[in-house]
Structures are given as structure tokens and as C-alpha cells.
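Participant: The amino acid sequence is not available; the structure is as follows:
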């Protein structure tokens, strides 16, 4: 209670000095994977705007997979939003499918104002420890988190517009794997927008990792991701001593965990993203497991991107096959095999290239 009151007061001071906070993400369609992020935002009192659900001729990504070089569309969606927001309003952008918010809007405003006052920065990007595009060009930092990660960024509307003063094309050039590479290029080529942009290398606001201990994690997560632990209803970085307000769990942080690893959970499939949300936000996550619409298996759809309709149809067919006897069971098995074959041939849509 005392911490919440302090954050509220600090947030009011930050808001008085700057503008309102706008939480935004991008997605071209609804996917089950967005639910933990949406629910974490709702739990902490954020108003989430999902950009890209409706088509706009200027920012139409075209047909096919919305990932890789086509993620210029994502940047253009954020730019279009920033153009309609007052200069001093603060825009918090987060990836849609592997992020959890851990604090109310007041905490984000207060931390951002503190960083801005200390450094002069007006746009702050998450930092990660895994090297990527132009890794050797990134400046050294006090801690291991030195590489730009675009999965979480916060800044004034004016700073966002300056980042994209020369807007990216909807289809990015071939040298880029995705939108993150384009942002890295601007960051490095402009000396961090002349000092207006910086990385959250101390993990005050954002934490990028694939492991939050002691929560069940994927075996592909490197042992070096050992700094983040659950502490109360949030997390702590034991290296920096900070309590980040947002978790970004890319790569193994949201990959499905193979069956043999799940003996202790009682669930046949899950992922670290869901398990962390389950630990930190039980009030909004656990009810999903008893909701009939989810057939008691929200983790399956969230972690594998199975459609809700597919899951309901699957359960209905299973019930019908049991009532129909051996022939029904055979037909059910054939239907499942055909559905899985079709799914394996379908393209993956909306996946961040740096999270594959």
C-alpha cells in the first residue's frame, strides 16, 4: 500500500512535468499469445492501444507473413500514432506476444522522468545481453545489457517522431532482418539521436531475458541468463539491483516447452512466458484455466498459437468420438492428423524476427 501510494505521488509529479502515458502495441490480427500482455496491462491500470488491426492504404503490409523486412509496417503504425499525440505525451511501445507489464502507469512515468532528468534522454530502449545486428558498434556499458532491443521503448511523442524523421519503408531494405535492425542503424548512425536516445542498460524500466528464476524455463535459454529472480509480485535484477517495470521474454522465453519437462506442473504443454505470468499475475491468469471457453488449457493456445476455435472444435470432436465408439475414435485421430499437417504447412504470422 505504501509503495503504491509513493508510486502514485511520483507519477503525478512526473505527469505534471510532462504529458500523459500511452501504451501501444502492434498486431495485424488477434492471437491468443497477446492475452498475458493484455491482462498484465489491464491488471495494472493501463489503457492499451493495439495498432494495425484495421487496414490503412499508406501502411498496408500487403499479403503474406507480417514479419522480417515487412515489419517496417510496425514502425509506420507507431509513427502514425505519434503524429496524433502532443509533443510531451509519453508513448510506451511494447511487443505484443512476449511482454508482461509489472507496474502501473505512474511507475513508468516516474522512472522515465528520472532517467530523462539524469541523462537528458527523451527516448529509452530496452537493452539485452545477446549480441545482434551491428553488435561490435554498440558502446560498452557498466553491465552486460548493452545491445538495443526494440521490444520495449518509451519516449515523448516528439522523440518518436525524430527517430522516424526519415520514415522507413513498409518493406525494409535487404540488409535488415526486421524493424529492430532499422532502429539500431538510426541509433548508431545518429549518435543516439544526438543524445536524445539511450539504452536502459541498468534495467530500471525494462528487463530482457529468457529466464526468471525459479520459474520453469526452456532448456535452450543460455545459462548466462541468470540475473532475474521473482521477488514479491515483481522481479529483481540481482546484478544491477533494480526492479524492472516490464519483462520482455523473447526467443526461448516464449517457446513451447517440450512435454518431458512438464512432469511437475500437471499441464501437458506450456512456456516460460505463461508460467511467469501465472506466478506474477495469478488473479488474472489462473481464472483462464477454469474458463470453459479455454477448455482448461489456455497455456496451450498462448504458447503454441493454437486458435481458440480450433481448441473448442477439437474438444467437441473428442467428446463426440468417445460417444461414437471405435469408428468415431478413428475418425477423430484422422481429423487431428490432417489439422496438424495443415498447421505445419501454414506460414507463421506476426512473429518478431529476433524472437524466432
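Facilitator: Sure, I can see it. Not measured: the values here are computed from a predicted model.
Participant: contacts, neighbours, all on C-alpha from now
Facilitator: Noted.
Participant: Pull out the buried residues from the helix or strand containing residue 5.
Facilitator: Assigned by DSSP states H and E, residue 5 belongs to helix 2-17. Judged by neighbour count (16 or more other Cα atoms under 10 Å), helix 2-17 contains these buried residues: 7, 8, 10, 11, 12, 14, 15.
Participant: Stretch 233-252 too?
Facilitator: 234-237, 240, 242-252.
Participant: Straight-line length of it, end to end?
Facilitator: 23 Å (Cα to Cα, to the nearest Å).
Participant: here's the one I want to compare it with:
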């Protein structure tokens, strides 16, 4: 039974199936484009042509482009000349339909048969069909001359058009055109000439039945996603959607005109929107079932997966599922040469941990040339420690330190130049706030580049438990960040794959063939930061910026508000980078003591000793206090206290004096309180309170001991900060009521005991050296 499609278009009624059977047997489609160089956009066009079975012919490859910068000015006449030279042999073919598309900003959504079907079904009686748009460009003064349309876009766009070969030939050969003239203006004048328009039977696809131009119409289209392919053509008023196989599920819908276009053109400033849509409308996409494992379905196969939103994947039980890294299949001998550029251009905490991760990366060291740039003096000690190892490990190593008169912009540009001069296959530029704690990260990045033939790639990295990552899904009108509608899904990995995005930073992989055109990208706009300038250049010159979120490679350290004026800035990072802070500063047996796998001894009546802080924290706290240097004089008068009087004075420095009060209070509530609740069952107070939090210094020549006293607290802690027998002799605590003495000399261990009423105690004499302890009176 024949299916009838009816559409009122320009007063012409068209219909269907029987006619189409004849057309299929007698008409042929020739799809052509003009391109003088291979670009990412052209590769995308070819790929979407291939997967749709479209035989695309590319004319003009290798010619010098003389048609101007059509991104910002009129031009493109050279395309007409190239078409004229290439299509002359087809000029008498009445059985041939020619479809022309721009090369760098077009995507095919369906096959030749469906394109011909729509052409003959909806434009029967016409010989040439141009795409349309809502703007009269490049000469808006011509707008009144355009024929009125009852419904749809009124103005011609020459980025996509099709028609019978004789009419296409007459169109492009009507008159001579200079290379620098504007091709759209050329076609516009012909269309506005009523005699020519009627004789050639030209019309516009005003409702985007075949072609969708996005400029000025981005808000008219949306992605339609189906969990199941319909596998069928259907009719509803004025539209026919693409034929959908079982594994295809995403298409473009113009909801204003109720149509499903088959060719999408990102003309003018709409190229970023085309890139966004291109992440979904590639026919290689598939939809996994709820039980299907997450696997890529091919190049640019971005998938929707079910599951809870998880902002940051990590190796501590985060619900995010990452691809199985056993898929790495690069042989050691086949590994490409890398130029690894490390850029440290601002104060960044945990730089030692950063370099420890670099040391653990799995790769052939003899295929890595390493460059380090750092303009931060306080980080040089850790960098030089790493260099001592690296200079014997890598093929070459170059270091520009803070004494080098080199800006960050110059260092990044140098990285590209040096990588090119060393003939590296890939440049990997990594900032100091990117922790690659996945040892296979380099292998994963290289394999992704190789398998997908990418030019620029960034693996997804983000700040733990935050929304901040190393990419932007969209750009606002002022050129800065805007949140795309899929941003949360990408960082939460509800959608996975390789994404074409407008901005990436922090860690980039750049293929060798991209180095030369990108050499000056960091200088493209010196009013912008170097990374923004780089991406702006890439966007404006057709270099796609890809983000990959299939694999977990690492995370971003939060590097804002680093306490760089302190001796040990990382000690103050408990709020910004808690996991790293915890790993570095909490005692390695603390959590075992908390969960009961390590016992907490009761060394005197209701006096317990438990592991709390690492030796590194203890040493750094001492150094921070000594650097501050303003120890109290051990007298009763103390202006630091409300009332100005200390009943049991010590030589000490309050946490507030070294700007550590807020951090210490949080530490007490986060790590000490749970231990207290475990040991003293039934007492609960959260958050804890404390006013007296201080570091005490005992020295024979200053204050060697402390007289018996009760603490003004519900309970207290005393943390041993340095080593008995090495740093000092003597010391310890004596609890008079129980006649119990404890050495309290395990570095990082804390005593915890009741205050006020029951635990009168004294500090025993330090006989040599200097003893340090950290004391807190909790819940006074």
C-alpha cells in the first residue's frame, strides 16, 4: 500500500511513494564540496558521509586559498571557480542531482536515498533548492527584494544547495566571479532576478526540510533522543524524520517548522553549536541498555548511561564507572615519542605529590623528553629533588626556574616549538595542579589519540566533589565560561565519549601535525590568559578541541587562596584539598584506630593514647611556630586572653597567632571528636568548641616543666610533636590522682583525657633539648 505525503509548498502539491520508486531507479546523487586544506571540520564531514554511505567528492584540495577569511568578512568566490572547473563534465546530465555543501561546518544526518526522497517529494517542480536562513547576508539592503514566504526562513544561504546538473552548471557559470568576491552575494543576485529564478526554477528550503542553517536559528532546533530506534518512516503534517536503525537514536528536530533536516550547517557564529550537536548526531552513536557495560561505539561515540550523578571519579568507592583500562593494547616498541611539558605558573599546593605521580607514570622513559617551567621560588626544592631522579631517567630534561626571564605564555609557546624541533609524536602539556594518579594515564591518552585520529585532546579532570573541571561546554557572549546543558552529565559521566568542546585547559595532548599551525596560538590574543588565547585561536581556525571522559586519569588540585606567605602552605589546605591533606598529615594508623582494627591503649585511668597526626605535620607545625617566633614569656599576664590573665602559664603560641585557628577547630571536630565518642560513650557535642589551642615549648633554660593543674575543658588532648632521645630528654605527664606517669613521646600520638575535675596532672621536667606539644582544651 502506497504511503502519501502531502505538503503545501509555494502553492505546489507533491506526493509520493510510486513516484519515488521511479526516481530511485533513474536519478543519481553527486555530493560535492570545495576544500583547499584538510581540517578537522572536513574530516568530520567525510566521516559522516562515510557512515551514511554518501560518496563525497572534494574539489580544490591543495590549491592556495584566495577567497578571504570568510569567518569575519565577505569572500569565497574561489569556491565558484573551483566548482565550475570540476563540474563542467556533468553539465548535460539530466539524470544527475548535485548536492553542494560547505566543507568545514556541515554534518550529514542521513543517506543519499533519503536526501533524494525528500528532494523529489517536497520540491517537485523545482530544479534548484537553496538552504535558507533568517538573516539577509552579506548585504542586508537586499532584504526588501526577496520574495515573501508564507512560512519559514526568507533569505538564501549558499552553504548548502542542490539541484539538477544542468541548472547547477548554469548557476555557477552564469558570469565570471573573482576569488575574493562573495559567493553568497553571487547566488543572491541570481535568485533575486525573477527571470533567472523562474527560468532555473529556484526555490528556498524555507522550513528546513532538507537543510538546517544554525545561525539565527539555533533556538529553533533541539536534539531528539529515543531509547529505541523506530526503524520506520512516518508522516505527521509537514515532516518526515530520518529513517532510524535500531542502534541509532538521535536526530535534529526543528520544532518551529516541525521538520527533521538531513544536512546541518553551522554557518557564521553558529559553529560551536554545530560542534555541540555533532557530539550527538554522529550515526555511530548507540544507546547501551541498563545492564550494558560502558564501551565506546567508535569515533566520537558519546553515550547516555543510566546512574546517579557523581561529580568526581576516584579510587575510593565513588559510584562513577570508568572504562576498563585492560583495553590498552599498545606494544612497548610502538610507543610514540612524547614531549612532556610541565607548567607551574602560580602557587600550587602538594607539588611533591604531583611529581610523585609523574614518577609513577607507566611509559618508556627513553621515549620521553621532559621540560619543566616553574616561576615559583618556594617550589624549587621539590622540583630539584625530582630533577635529580629525572635527569638519569628521561631521554632529555630541561628546566626553566624562577630566575629565568620567561613568562608563562612564552613557556607554553616554547613547549610547542621544542616538541616540533625534537620531532615528538605528541606534546603533552600538563599544569602543576593536575594530579595524574592513574599510572596508565599517558598510555590511555596516547591510545585515545591514535585510535581516533585526534589532533588535540584533554582527558577530563576535575576538583573532587566540586563542579570545576578543565573544560567549558559553552562560551558566553563575552568569550568566557557558560554552562552547557550537558555539562553536569559529562562530568558526572551520565554521558561518556569524546566531546568537541570550546575550551580545554590544564592538561592537553597535541599531535605532531597540529604543532606548526598552533605555534603562535598562545599569542593570538594577548589580552587573554595563554590557555584562553590558545583555545580562541583553535576555535577561530577550525582546530577541534576534544575532551575525553571514558577513562579516569586524575584530578585537579584546588590552587586558589594558597597560603604562600606561610612556611608550609599545604598545612593550611584542609578545606580546599582535604583528601591530599589527610593523606599527608593524618597519622597512617588513625583510621585503623577509629574503626577498631588497631587498639587504643588506656595508659592511665581514663587516659588514652591514639595515633592522630603524621610526623610530617608535627615537624611542619613546629617550623611554622618557630618561623612566627612570638612565643609567650610564661608569665601570668597574657594579653592574648580575655581578661589578660593566665592561671597556669606556659611558653606557647596560639593557633590563632599563626592563622590556624579555623583549621585546627575543624581538625578537632573531624578527627578528634569521633575518637572521643568511641572512647567516652554517651558524651556527644558537635561541633566541638575550643578557645585554648596552642603549641607549648619546653626548654631547660626557659620553662622546663609545668606545675599540677586541671585543664579548663570537658576533655583535653596533648599531641607529641618531636622525638624523645633525639630532640630532647625528660618530659612526660604525671596524673597525680592515679599516681600514673606516661612518657607521651610517640610523635603524632595524642593523649585524650577528661579535664576540670578528675585528672589533675603536671608536665614533667625536660632536661635537655626542646620538647614541643600541641594542646587543646575542648568544650570548656
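Facilitator: Received it, and whenever you're ready, just let me know what you need. Bear in mind the structure is a predicted one, so any value in this text is a computation, not a measurement.
Participant: Provide the TM-score value for the superposition.
Facilitator: Once superposed, the chains reach a TM-score of 0.68 (TM-score structural alignment, normalised by the length of structure 1), with 284 aligned residues with a Cα RMSD of 3.7 Å.
Participant: picking up where we left off before, which strands and helices sit next to the helix holding residue 5 of structure 1?
Facilitator: When contacts are defined as 3 or more Cα pairs under 8 Å, 6 or more residues apart in numbering; DSSP states H and E, helix 2-17 of structure 1 sits against helix 105-119.
Participant: Can you tell me the SS state at residue 224 of structure 1?
Facilitator: coil (DSSP: H, G, I helix; E, B strand; the rest coil).
Participant: those strands in the stretch 251-356 of structure 1, which residues are they?
Facilitator: With strands called from DSSP state E, counting those that start in this stretch, the stretch 251-356 of structure 1 shows them at 256-257, 270-271.
Participant: Of those strands, which is nearest residue 38 of structure 1?
Facilitator: strand 270-271 (17.0 Å; Cα to Cα).
Participant: for stretch 209-225 of structure 1, how far is the first residue from the last?
Facilitator: Length of stretch 209-225 of structure 1, first residue to last, Cα to Cα: 6 Å.
Participant: so which of the buried residues of helix 2-17 of structure 1 comes closest to residue 80 of structure 1?
Facilitator: residue 15 (23.1 Å).
Participant: what does that closest one align to in structure 2?
Facilitator: Using TM-score structural alignment to pair residues, one finds that residue 15 of structure 1 aligns to residue 24 in structure 2.
Participant: what about residue 621 of structure 2, which helix or strand?
Facilitator: Going by DSSP H and E, residue 621 of structure 2 is in helix 615-628.
Participant: Remind me what that helix packs against, helices and strands.
Facilitator: Using 3+ Cα pairs under 8 Å, 6+ apart, helix 615-628 of structure 2 is in contact with helix 578-585.
Participant: so the helix it packs on corresponds to what in structure 1?
Facilitator: Using TM-score structural alignment, helix 578-585 of structure 2 corresponds to no residues of structure 1.
Participant: likewise stretch 97-117 of structure 2?
Facilitator: Against structure 1, stretch 97-117 of structure 2 falls on residues 90-110 (TM-score structural alignment).
Participant: on that earlier part again, can I get the buried residues of helix 2-17 of structure 1 in CSV with distance to residue 194 of structure 1?
Facilitator: Formatted as CSV, those follow (distance: Cα to Cα, whole Å):
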residue, distance to residue 194 of structure 1
7, 31
8, 32
10, 28
11, 27
12, 29
14, 24
15, 25
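Participant: Return the closest of these with respect to residue 84 of structure 1.
Facilitator: Using Cα to Cα, the buried residues of helix 2-17 of structure 1 come closest to residue 84 of structure 1 at residue 15, 18.7 Å.
Participant: ok, now which ones touch the closest one?
Facilitator: By Cα atoms under 8 Å, 6 or more residues apart in numbering, the contact set of residue 15 of structure 1 is residue 109.
Participant: Try it again at 10 Å.
Facilitator: Residue 15 of structure 1 makes contacts with 9, 21, 88, 89, 90, 105, 106, 109, 110, 113, as judged by Cα atoms under 10 Å, 6 or more residues apart in numbering.
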